[in-house]
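> 3D, please:
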Amino acid sequence: MKLYIVIEEDRHGFFVAEVPSLPGCFSLGRTPEEALTGMHQVVEEWLQIMANYEPEHEQRIYSC
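Alright, predicted model coming up:
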């Protein structure tokens, strides 16, 4: 699986790696390389969590 990863420097000098297609999937580092290295673990964990995720059924009430 290929993922698009964005790495940006924040205002405090840390680097943030993020996968836009995976909501909430990001990693921080003191260097871009450190942020990217952490991202591999984060993506793996994110995919494992989502594989087991079952959304709650929405209750809908309709007026007739």
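> Could you use CA atoms for every contact and neighbour count after this?
Will do.
> Return the residues in contact with the nearest residue to Thr31 once chain neighbours are set aside.
In space, and not counting its chain neighbours, Thr31 is closest to Phe15: 5.9 Å by Cα to Cα, 6 or more residues apart in numbering. When contacts are counted by Cα atoms under 8 Å, 6 or more residues apart in numbering, Phe15 touches Ile7, Glu8, Glu9, Leu28, Gly29, Arg30, Thr31, Pro32, Ala35.
> and this one, so I can compare the two:
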Amino acid sequence: MRYTVLMEQNEDGGYTVTVPSLPGCMGEGSTREEALANIEEAISGYIEVARNLGRPIPVEVSVSPNTINAV
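Model (predicted):
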């Protein structure tokens, strides 16, 4: 599955990544690459827990380009 992620640069120079389709799913990293690797792991964990609990796997939701901050 593919999900849109939103990445924001933190004041300290690191990055925070969220997944609008997966409430509460987020990752961080000191570089963009590290943040993206961490969010991939978080997404996998989110889906695994949902499956184990018998919950539906959320599908992608559209995100308005106006809500995306340029990084």
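> List the TM-score for the superposed pair.
Scored against TM-score structural alignment, normalised by the length of the first structure, the superposed chains reach a TM-score of 0.74; 55 aligned residues with a Cα RMSD of 1.6 Å.
> Let me have the contacts of Phe15 of the first structure in JSON lines, extended by distance to Gln41 of the first structure, secondary structure and neighbour count.
Listed next are the contacts of Phe15 of the first structure as JSON lines, based on distance: Cα to Cα, whole Å; DSSP: H, G, I helix; E, B strand; the rest coil; neighbours: other Cα atoms under 10 Å:
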{"residue": "Ile7", "distance to Gln41 of the first structure": "16", "secondary structure": "strand", "neighbour count": "18"}
{"residue": "Glu8", "distance to Gln41 of the first structure": "19", "secondary structure": "strand", "neighbour count": "15"}
{"residue": "Glu9", "distance to Gln41 of the first structure": "20", "secondary structure": "strand", "neighbour count": "15"}
{"residue": "Leu28", "distance to Gln41 of the first structure": "12", "secondary structure": "strand", "neighbour count": "22"}
{"residue": "Gly29", "distance to Gln41 of the first structure": "13", "secondary structure": "strand", "neighbour count": "18"}
{"residue": "Arg30", "distance to Gln41 of the first structure": "17", "secondary structure": "coil", "neighbour count": "13"}
{"residue": "Thr31", "distance to Gln41 of the first structure": "16", "secondary structure": "coil", "neighbour count": "15"}
{"residue": "Pro32", "distance to Gln41 of the first structure": "15", "secondary structure": "helix", "neighbour count": "16"}
{"residue": "Ala35", "distance to Gln41 of the first structure": "11", "secondary structure": "helix", "neighbour count": "21"}
